[in-house]
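*Asks:* model this:
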Amino acid sequence: MLTSNLALYLGTFIVWGFLMSFFLNLYFRCISVKTDNLLVFCSFAIFCSYFISDHLYELFDQTEVYKTWSIYDFVTLCIIYIGQRLLKTKASPGVIYTYIGLSINTLLFLFMHLDIVIFKNTTPWLLWDLYSLGVNVLDFSMIVALIVDRDIFGIIKLFNYVKRKKALNLK
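*Replies:* Next comes the predicted model:
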């Protein structure tokens, strides 16, 4: 009972966070504080995805829910990528963190689907803990990244450093 209520409240809070990131980015775009249309589009797309999947949860076959969520995240990734191509813009840190978060979430959902549905595992183990913590941390990280639009964990800086080192080694 407590676990299901906590999951409901946490899910609602995450959807609310994505809605607030959309409203904030839209507001910043309207008053010209930020001019990144992709950030507004990305925050809207991820809000819609989470809102629809969260509110249609009861309609899903409970055994297929992880597969359904992975499909939602994959489709959201594709929609954001198509939006980026149509807008012909470079992805900002908030969008890059969204790409990373949705990609890892998709993999975690697929691994849970494999473990529970395909392999018929009913005993909790490390993957279940990694999933529970990982999905929620990634969701909150995406919300924060969409709001502040900064490289909050230094992932982009690390990637650029490795890319520079590799380029120097090739010369």
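*Asks:* rest of the way, CA atoms for contacts and neighbours
*Replies:* Will do.
*Asks:* tell me the centre residue of this protein?
*Replies:* Nearest residue to the geometric centre of the chain (Cα atoms, centre = their mean): Leu102, 3.5 Å.
*Asks:* spit out the contact partners of it.
*Replies:* Residues near Leu102 by Cα atoms under 8 Å, 6 or more residues apart in numbering: 73-74, 77.
*Asks:* helix, strand or coil: sort out Thr122 for me.
*Replies:* At Thr122 the chain is in coil, as set by DSSP: H, G, I helix; E, B strand; the rest coil.
*Asks:* for the comparison step, fold the sequence that follows:
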Amino acid sequence: MYFDLLNNPDTVKLIDFLVMLGFIGVFVLSYKNWRVNPSVFICGIILFSCFVVANNTFEYFWLTDNTQPDYNFYLRWLEYDVLAIISIITVHLVTRVKFHKATFAIMYLLAINTITYLAMHIDIMVLENRESWWLWTWYTPSTLLVELSIIITLATISILEIRKQVIAG
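*Replies:* Have a look, this model is predicted:
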């Protein structure tokens, strides 16, 4: 397979760590201009929180004696993406913050990941398929691309807002 490197546990751990650093960076950037663009800040903090909790980041990196495999991780990731979408909408409505265009794009990207997680869960856990097919080949790059797209979108919006503030004086 072309994506054998992505199935290596050490590579997955490294990619998860880099994505977590990306979400930390986005959170810091969006915090710098949260008054100018609170929608991006809300989205950044919710996504960072969901990523850390959904991936058991603290347990994953610091507690190495995790011997009980979790076979429903696709379902858990689906739940956290749905929770992230609901949280973003709820916080925006409660705080009466206007949705930024990037926030809508990010919710669409989360919906794509949700559908992908659901498809993998149904294929592997419900239908008990053990033969590799195009969905399996498409799954890892698509979810990574969606996560990176979310990080790049939030970072770009935050950097552009900071740049506007610097230019404005």
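*Asks:* report the TM-score for the pair.
*Replies:* Once superposed, chain against chain, the TM-score is 0.79 (TM-score structural alignment, normalised by the length of the second structure); 146 aligned residues with a Cα RMSD of 2.1 Å.
*Asks:* that older thread, C-terminal to the helix or strand hosting the residue nearest to the centre of the first structure, what's the next element?
*Replies:* Using DSSP states H and E, Leu102 of the first structure falls within helix 93-113. As assigned by DSSP H and E, the chain's next helix or strand after helix 93-113 of the first structure is helix 126-148.
*Asks:* quick check: angle from the longest helix seen in the first structure to helix 126-148?
*Replies:* The longest helix of the first structure (DSSP state H) is helix 2-30. Orientation of helix 2-30 of the first structure against helix 126-148 (axes from the mean of the first three to the mean of the last three Cα atoms, to 10 degrees) gives an angle of 30 degrees.
*Asks:* buried set for the helix or strand just after helix 2-30 of the first structure?
*Replies:* Where DSSP H and E defines the elements, the next helix or strand beyond helix 2-30 of the first structure is helix 37-55. Across helix 37-55 of the first structure, burial judged by 16 or more other Cα atoms under 10 Å covers 38-51, 53-54.
*Asks:* ok, stretch 100-110 of the first structure next?
*Replies:* For stretch 100-110 of the first structure, by 16+ other Cα under 10 Å, it's 100-106, 108-110.
*Asks:* swap in stretch 22-38 of the second structure?
*Replies:* 22-34, 37-38.
*Asks:* and what of stretch 60-79 of the second structure?
*Replies:* By neighbour count with 16+ other Cα under 10 Å, stretch 60-79 of the second structure contains the buried residues 74-79.
*Asks:* related to what we said a few turns ago, for the longest helix of the first structure, name the packing helices and strands.
*Replies:* On a contact count with 3 or more Cα pairs under 8 Å, 6 or more residues apart in numbering; DSSP states H and E, helix 2-30 of the first structure meets helix 37-55, helix 126-148.
*Asks:* the spatially closest residue to Ile112 of the second structure that is not a sequence neighbour: what's it in contact with?
*Replies:* The spatial neighbour of Ile112 of the second structure that comes closest, neighbours along the chain excluded (Cα to Cα, 6 or more residues apart in numbering), is Val146 at 7.9 Å. By Cα under 8 Å, 6+ apart, the contact list for Val146 of the second structure reads 109-110, 112-113.
*Asks:* which non-adjacent residue is nearest Asn107 of the second structure?
*Replies:* Quick fix: residue 107 of the second structure is Met, not Asn. That would be Ile85: by Cα to Cα, 6+ apart, it lies 5.9 Å from Met107 of the second structure.
*Asks:* okay, and that neighbour sits in which element?
*Replies:* Counting by DSSP H and E, the element that carries Ile85 of the second structure is helix 73-95.
*Asks:* which part of the first structure matches that helix?
*Replies:* Across the first structure, the stretch matching helix 73-95 of the second structure (TM-score structural alignment) is residues 65-87.
*Asks:* can you pull the contacts of the nearest residue to Val97 of the second structure once chain neighbours are set aside?
*Replies:* Nearest residue to Val97 of the second structure in three dimensions, chain neighbours excluded: Ser39, at 6.4 Å (Cα to Cα, 6+ apart). By Cα under 8 Å, 6+ apart, the contact list for Ser39 of the second structure reads 92, 97-100, 103.
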